[in-house]
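Q: the following block contains a protein sequence and its predicted model.
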Amino acid sequence: MRWTQALMREVAQEERAGLGLGPTEPLDPYALAEEHGISVYTLDSLRDFEMNGEAFSHFTLRRASAWSAALVPLGTARVIIENESHSPVRRRSNIAHELGHYLLEHSFNDVILGEDHKRQFNTEQEKQATFMAGELLVPLTAVERMAFDGWDNARVAAAYGVSEQFAQMQMKGQRIRAQRAARKYGFALPAKRNS
């Protein structure tokens, strides 16, 4: 299937509605994972499955930014492993990103290790999963209204449990559209507000 933004947005809306959420309500990505029967494990919890302390320290202390989360196939099941050393807002976006891969039924055969032992990914699938994470956490319908109402990144971030950078990513295009509409139709947008 060729995933367009409109189709991905439709899937995200259906998933949010399945949790009883409207477009202005924050989504708990852990609840969505549970809804799909996907268990989420932290690196620390993998120590119970014989993950050694060296690997744990590598990903949580020495190179914490090197790895965020992964959707892992276990037979026909899927699990997500996340790096708990990241901030709660980043963890939420990491989980939503991995759920994006799951919801878009991305294959696992495009994940390889490069010569530097870093994972190499399918660029198109990564873009799609990022788009889905955005639509799951801060959907376009809400973004359109917030852009016209003058919400700043801090307010969006607080309302939806995302980072200010994530809020900026979602809001940027709609803010430009709101500014163009204001110029075209001669009305003033409210100043950005954070309350």
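A: All right, it came through fine.

Q: rest of the way, CA atoms for contacts and neighbours
A: Fine.

Q: helix or strand right after the helix or strand where residue 146 lies?
A: For residue 146, the enclosing helix or strand under DSSP states H and E is helix 140-149. Under the assignment DSSP H and E, the closest C-terminal helix or strand after helix 140-149 is helix 153-160.

Q: next one: the next helix or strand after that next one to chain centre, how far?
A: Using DSSP H and E, the helix or strand that follows helix 153-160 in sequence is helix 164-185. Remark: helix 164-185 is offset 20 Å from the chain centroid, using C-alpha atoms, centre = their mean, to the nearest Å.

Q: also stretch 28-45?
A: Distance of stretch 28-45 from the chain centroid (C-alpha atoms, centre = their mean) equals 13 Å.

Q: that stretch: which residues count as buried?
A: 28-30, 32-33, 38, 40, 43-44 (16 or more other C-alpha atoms under 10 Å).

Q: also stretch 45-64?
A: For stretch 45-64, the neighbour count (16+ other C-alpha under 10 Å) marks 56, 59-60, 64 as buried.

Q: reformat these as TSV; add distance to residue 117.
A: As requested, those are arranged in TSV below (distance: C-alpha to C-alpha, whole Å):
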residue	distance to residue 117
56	17
59	14
60	18
64	16
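
Q: quick check, nearest of those to residue 4?
A: Nearest to residue 4 among the buried residues of stretch 45-64 is residue 64, at 33.0 Å by C-alpha to C-alpha.

Q: and here is the other one:
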Amino acid sequence: MPRGGWTQARMREVVLEERGELGLGAIDPFDPYALADAHGILAFKLGDLLAGGMSQKAFGHFTMDNSAAWSAALVPLGSARVIVENESHARVRRRSNIAHELGHFLLEHPFDNVILGEDHKRQFDEKQEKEADFMAGELLIPLAATSRMAFDGWDNARVAAAYDVSPQFAQKQMYGQRVRAQHAERKYNFGRSNLNKSTAR
């Protein structure tokens, strides 16, 4: 962790570095599974754990009875890490789940144990959860992309389709740059209006 903690600027630098290692530019679509593989992190589905002793009851609880209860977890295996994900979720949610866990990994968040329970936040404190969420957003739709799309007027459905995320994820990630684009448009229109008034005199 950098001295003084993680800033958004530093987290964005890490994202750009990681995307660069995958041969991606600042606005290219991103595959979280490819990044996990690049770091030697194996991604397992819950169903893969059945052969290792996970009960059918537990599998059914997390994939059918209460699939919203748990999404994914970064699990320590000695010095290695693996990710276990809930395959009952939609593809776009699974991608954001994996990106979130990779955020914890890239930010080197410490944890003492892993709880495959109903509250993922029991693993990490609130600050770390927010940092991992920020990293997931930047990995999947970086600032350069949101800025360009906001000024070009892309709606949530178009963003979601281009970056393989949910419309809700797209809206959250696009919000800040849309506000910035709206402010810039109002400033431009105000300046143009004043120019027209002055030339009309």
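A: Looks like it came in fine. Predicted, not measured: the structure shown is a model, and the values here were computed from it.

Q: helices of the first structure, start to end?
A: 5-18, 29-35, 43-46, 53-57, 88-103, 123-137, 140-149, 153-160, 164-185 (DSSP state H).

Q: Throw the ones you listed into a markdown table and include distance to residue 111 of the first structure, thanks.
A: Output for the helices of the first structure, formatted as a markdown table (distance: least, C-alpha to C-alpha, whole Å):
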| stretch | distance to residue 111 of the first structure |
| --- | --- |
| helix 5-18 | 22 |
| helix 29-35 | 21 |
| helix 43-46 | 20 |
| helix 53-57 | 20 |
| helix 88-103 | 12 |
| helix 123-137 | 10 |
| helix 140-149 | 30 |
| helix 153-160 | 31 |
| helix 164-185 | 25 |
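
Q: give the equivalent position in the second structure for residue 72 of the first structure.
A: Aligned by TM-score structural alignment, residue 72 of the first structure pairs with residue 75 of the second structure.

Q: relative to residue 105 of the second structure, how far out is that match?
A: 10 Å (C-alpha to C-alpha, to the nearest Å).

Q: returning to what we had before: what is the neighbour count of the match of residue 72 of the first structure?
A: By the criterion of other C-alpha atoms under 10 Å, residue 75 of the second structure has 18 neighbours.

Q: before we move on, what about residue 195 of the second structure?
A: 11.

Q: likewise for residue 11 of the second structure?
A: For residue 11 of the second structure, the neighbour count with other C-alpha under 10 Å is 20.

Q: and residue 128 of the first structure, by the same measure?
A: Neighbour count of residue 128 of the first structure, defined by other C-alpha under 10 Å: 20.

Q: okay, which residue is most central for the second structure?
A: The residue lying closest to the centre of the second structure (C-alpha atoms, centre = their mean) is residue 136, at 2.0 Å.

Q: list the contacts of the counterpart of that one in the first structure.
A: The equivalent of residue 136 of the second structure in the first structure is residue 133 (alignment by TM-score structural alignment). For residue 133 of the first structure, the contact set (C-alpha atoms under 8 Å, 6 or more residues apart in numbering) comprises 93, 96-97, 99-100.

Q: nearest to residue 49 of the first structure among those?
A: The nearest member of the contacts of residue 133 of the first structure to residue 49 of the first structure, counting by C-alpha to C-alpha, is residue 99 at 23.3 Å.

Q: what residue of the second structure matches up with that closest one?
A: Counting by TM-score structural alignment, residue 99 of the first structure corresponds to residue 102 in the second structure.

Q: got the contact list for that match?
A: 32, 36, 74, 132, 136.

Q: Provide a list of residues in contact with the third one.
A: In this case it means residue 74 of the second structure. Per C-alpha under 8 Å, 6+ apart, neighbours of residue 74 of the second structure: 81-84, 101-102, 104-105, 114.

Q: how many neighbours does residue 73 of the second structure have?
A: Per other C-alpha under 10 Å, the neighbour tally for residue 73 of the second structure reads 24.

Q: my guess is it meets residue 114, correct?
A: Yes. Contact criterion C-alpha atoms under 8 Å: residue 73 of the second structure and residue 114 qualify, at 7.3 Å.

Q: which residue in the second structure lines up with residue 164 of the first structure?
A: Taking TM-score structural alignment, residue 164 of the first structure has residue 167 as its aligned residue in the second structure.

Q: ok, now residue 34 of the first structure?
A: Aligning on TM-score structural alignment places residue 34 of the first structure opposite residue 37 in the second structure.

Q: is the match of residue 164 of the first structure in contact with residue 173, as I believe?
A: No. Between residue 167 of the second structure and residue 173 there is no contact under C-alpha under 8 Å: 9.8 Å.

Q: between those two, point out the one with more neighbours.
A: Using other C-alpha under 10 Å as the criterion, residue 167 of the second structure and residue 173 rank with residue 173 on top: 22 against 17.

Q: what's the closest non-adjacent residue to that one?
A: Distance criterion C-alpha to C-alpha, 6 or more residues apart in numbering; nearest residue to residue 173 of the second structure, sequence neighbours excluded, is residue 137 at 6.2 Å.
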